[in-house]
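Colleague: okay, structure incoming, though there's no sequence with it:
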């Protein structure tokens, strides 16, 4: 295996990880930003007010997008395993 091919595999792995984790992270970021704006506007500095909505949002996103995330991950793994015989050349 050449270094270029290894870097291509690494690039594919990083893009797959970003695409799979992106929607959950983005939803959690938006909820955290909304809660922070609410806390600044109302001057309520309750620590659980910032954590609980983010945890609930992440959990709901994982439940909703879980099948898509698993299929995306298994497709990446399957493609990677199918390239193993070509690496021996």
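Modeller: Received it, and whenever you're ready, just let me know what you need. These figures come from a predicted structure and were not determined experimentally.

Colleague: please make it C-alpha for all contacts and neighbour counts, starting now.
Modeller: OK.

Colleague: and the helices in this structure?
Modeller: For the chain, the helices defined by DSSP state H cover 3-42, 48-82, 84-87.

Colleague: then this one, side by side with the first:
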């Protein structure tokens, strides 16, 4: 396996990580922003108020996007195992 192939695999892996993490992180960011706006307008500075909604939103996002993420991950792994099989065998 040449260094170019290894670099391409690393690039595609990082790209796949970004694709898989984006929906969950975006939802956590939006919920965190909404909670921060709520805290600023009501002047409530409770730490659990910022933490608990993000955990719940992240969990729900994983439940909702989980099958999509798993399908992409399986396709990604299958394609790289097939490529590895071509290089080895």
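Modeller: Received it, and whenever you're ready, just let me know what you need. Model, not experiment: these values are computed from the prediction.

Colleague: before we move on, the earlier item: columns mean neighbour count on top of the helices of the first structure, output as TSV?
Modeller: Below are the helices of the first structure laid out as TSV (neighbours: other CA atoms under 10 Å):
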stretch	mean neighbour count
helix 3-42	14
helix 48-82	14
helix 84-87	9
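
Colleague: relative to residue 70 of the second structure, how far out is the spatially most central residue of the second structure?
Modeller: The central residue of the second structure, meaning the one whose C-alpha is nearest the mean C-alpha position (CA atoms, centre = their mean), is residue 21 at 1.0 Å. As for residue 21 of the second structure, its distance to residue 70 of the second structure is 12 Å (criterion: CA to CA, to the nearest Å).

Colleague: and residue 56 of the second structure, by the same measure?
Modeller: Residue 56 of the second structure sits 20 Å away from residue 70 of the second structure, taking CA to CA as the criterion.

Colleague: kindly report the same for residue 59 of the second structure.
Modeller: Residue 59 of the second structure is 15 Å from residue 70 of the second structure, by CA to CA.

Colleague: how about residue 43 of the second structure?
Modeller: Taking CA to CA as the measure, residue 43 of the second structure falls 41 Å from residue 70 of the second structure.
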